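A.B. asks: could you look at this predicted model? Sequence included:
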Amino acid sequence: MEDINEICSSCQKDMNNILKQFKNDIIRIRLGSQSLLSFLEKIKIKYYDDFVDLIKIANISILDNMNLTIRPWDKSLISIIDKAIIDSNLGLMPTNKGEYIHIKIPIMTEEGRKHLIKKIKTETEQSKILIRVIRKKYNQMIKKKINLSQDILKKGEHHIQKITNNYIQKINEIFILKEQEILQI
């Protein structure tokens, strides 16, 4: 029975890792300036024959939910930063104000929100598939234990199914909360 408990514990750890990754992926998806901040910070800018993250050479400020400013410490980088933002394919049109760059974030349309929900739904389904793959892997591990009686084998499989159902339910709950957040106007 100890073998079954170890297998179930390992199964739960693996599924928990999938849940954590799913949460991280979903949390990053937000509307407005706060959501773009994490993407902008990682844009690579050519600076003295090296590529560095934008956050390391400029101050990024959130003015409100739909406006950002980027103030580089070296003003000669403004045009380079401007071009890098356009090349990043984030759908942003920066405005060079001389001293800083202003970015106005377009208001998301109903169609854009639906597209975002589709994307999240796809990630949700992929996470559920990964959970089921883990379930299959650990069920096969239980079946390979030769010295187990049929009753213990069935209990182990039942326990792994309960763990699987629990994690799929958690994934569904996260999806529903995110869907409500996106549809809220």
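C.D. replies: Sure thing, it's come through.
A.B. asks: contacts and neighbour counts: CA atoms only from here.
C.D. replies: Fine.
A.B. asks: and Glu6, what does it touch?
C.D. replies: Under the criterion of C-alpha atoms under 8 Å, 6 or more residues apart in numbering, Glu6 has no contact partners.
A.B. asks: 10 Å instead?
C.D. replies: Contacts for Glu6 were tallied using C-alpha atoms under 10 Å, 6 or more residues apart in numbering; they are Gln12.
A.B. asks: ok, and here's another one to check against it:
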Amino acid sequence: MVRQCIDQNLLMGVCHTEKVLHRKEREQTLEEALNSNQTTYKPRGIFSAGPVELLEELEDGRMLIQVNNEVRLQLGEEKQTLPFGIWACEELVDEALDETGELALNQSQSKILQRLLAVTHGNEDAQDMLNSIHWRSMPAQTFSFAVAGLLGMPPETSQALLEMTSAQMRLDTVLEMINTMGTALS
């Protein structure tokens, strides 16, 4: 799957799963596992996808990869099941914002950055990262996904954020989480 994504410039989806569809039948050696079907899962209907970057190929055939999630997709029709799933998908876009909505979104982004700076007081690396041009100049809609990745949340929560089509709702949820975290740390 990784090779095909790289060779054909295909996006690879990264998703949470709903349930196990088929379990591998027995324990396998590493070589068997690398050359046979493993446990398969039913993917969640909304997920992220992006191009695959091969960082390192190990001597035993395993690969260290990075998927640079660039798009949020909704599953459509399954085109291929084995040896791995290929799906027709549609991009899931956020609700459009008017000027007032954009202003509120930018204000929420600023509040979150300030709150994170307060919560991470004393952690120089976190402070430097949050004060970087990268984080300060990030568009608010992009920020609403990126900041969620910093918080290490349960899969159900990150899936719920991914499914929200309102960037303001995502930022409100993240701010509430940070405030709860900050209270627990105090």
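C.D. replies: Done, it's in. This is a predicted model, so every value here is computed, not measured.
A.B. asks: TM-score for this pair?
C.D. replies: TM-score for the superposed chains, counting by TM-score structural alignment, normalised by the length of structure 1: 0.28, backed by 91 aligned residues with a C-alpha RMSD of 5.5 Å.
A.B. asks: the most centrally placed residue in structure 1 is in what secondary structure piece?
C.D. replies: Nearest to the mean C-alpha position of structure 1, counting by C-alpha atoms, centre = their mean, stands Asp25 at 1.0 Å. Assigned by DSSP states H and E, Asp25 of structure 1 falls within helix 2-27.
A.B. asks: okay, angle between the helix or strand that that helix is followed by and helix 2-27 too, please.
C.D. replies: For helix 2-27 of structure 1, the following helix or strand on the C-terminal side (DSSP H and E) is helix 33-41. Calculated by axes from the mean of the first three to the mean of the last three C-alpha atoms, to 10 degrees, helix 33-41 of structure 1 forms an angle of 100 degrees with helix 2-27.
A.B. asks: which strands or helices does helix 33-41 of structure 1 pack on?
C.D. replies: strand 58-64, strand 67-72 (3 or more C-alpha pairs under 10 Å, 6 or more residues apart in numbering; DSSP states H and E).
A.B. asks: quick one: distance of the shortest one to the chain centre.
C.D. replies: The one in question is strand 67-72 of structure 1. Strand 67-72 of structure 1 sits 24 Å away from the centroid of its parent chain (C-alpha atoms, centre = their mean, to the nearest Å).
A.B. asks: the first one now?
C.D. replies: Going by C-alpha atoms, centre = their mean, the spacing between the C-alpha centre of strand 58-64 of structure 1 and its chain's C-alpha centre is 22 Å.
A.B. asks: now swap in stretch 127-147 of structure 1 and tell me
C.D. replies: Worked out by C-alpha atoms, centre = their mean, stretch 127-147 of structure 1 lies 26 Å from the chain centre.
A.B. asks: buried ones in it?
C.D. replies: 127-128, 131-132, 134-136, 138-139, 142 (16 or more other C-alpha atoms under 10 Å).
A.B. asks: next, count neighbours for Leu30 of structure 2.
C.D. replies: 11 (other C-alpha atoms under 10 Å).
A.B. asks: what does Leu63 of structure 1 give?
C.D. replies: Leu63 of structure 1 has 13 nearby residues by other C-alpha under 10 Å.
A.B. asks: one step back: list the buried ones in the helix holding Asp25 of structure 1?
C.D. replies: Neighbour counts over helix 2-27 of structure 1 (16+ other C-alpha under 10 Å) mark 4, 7-8, 11-12, 15, 18-19, 22, 26 as buried.
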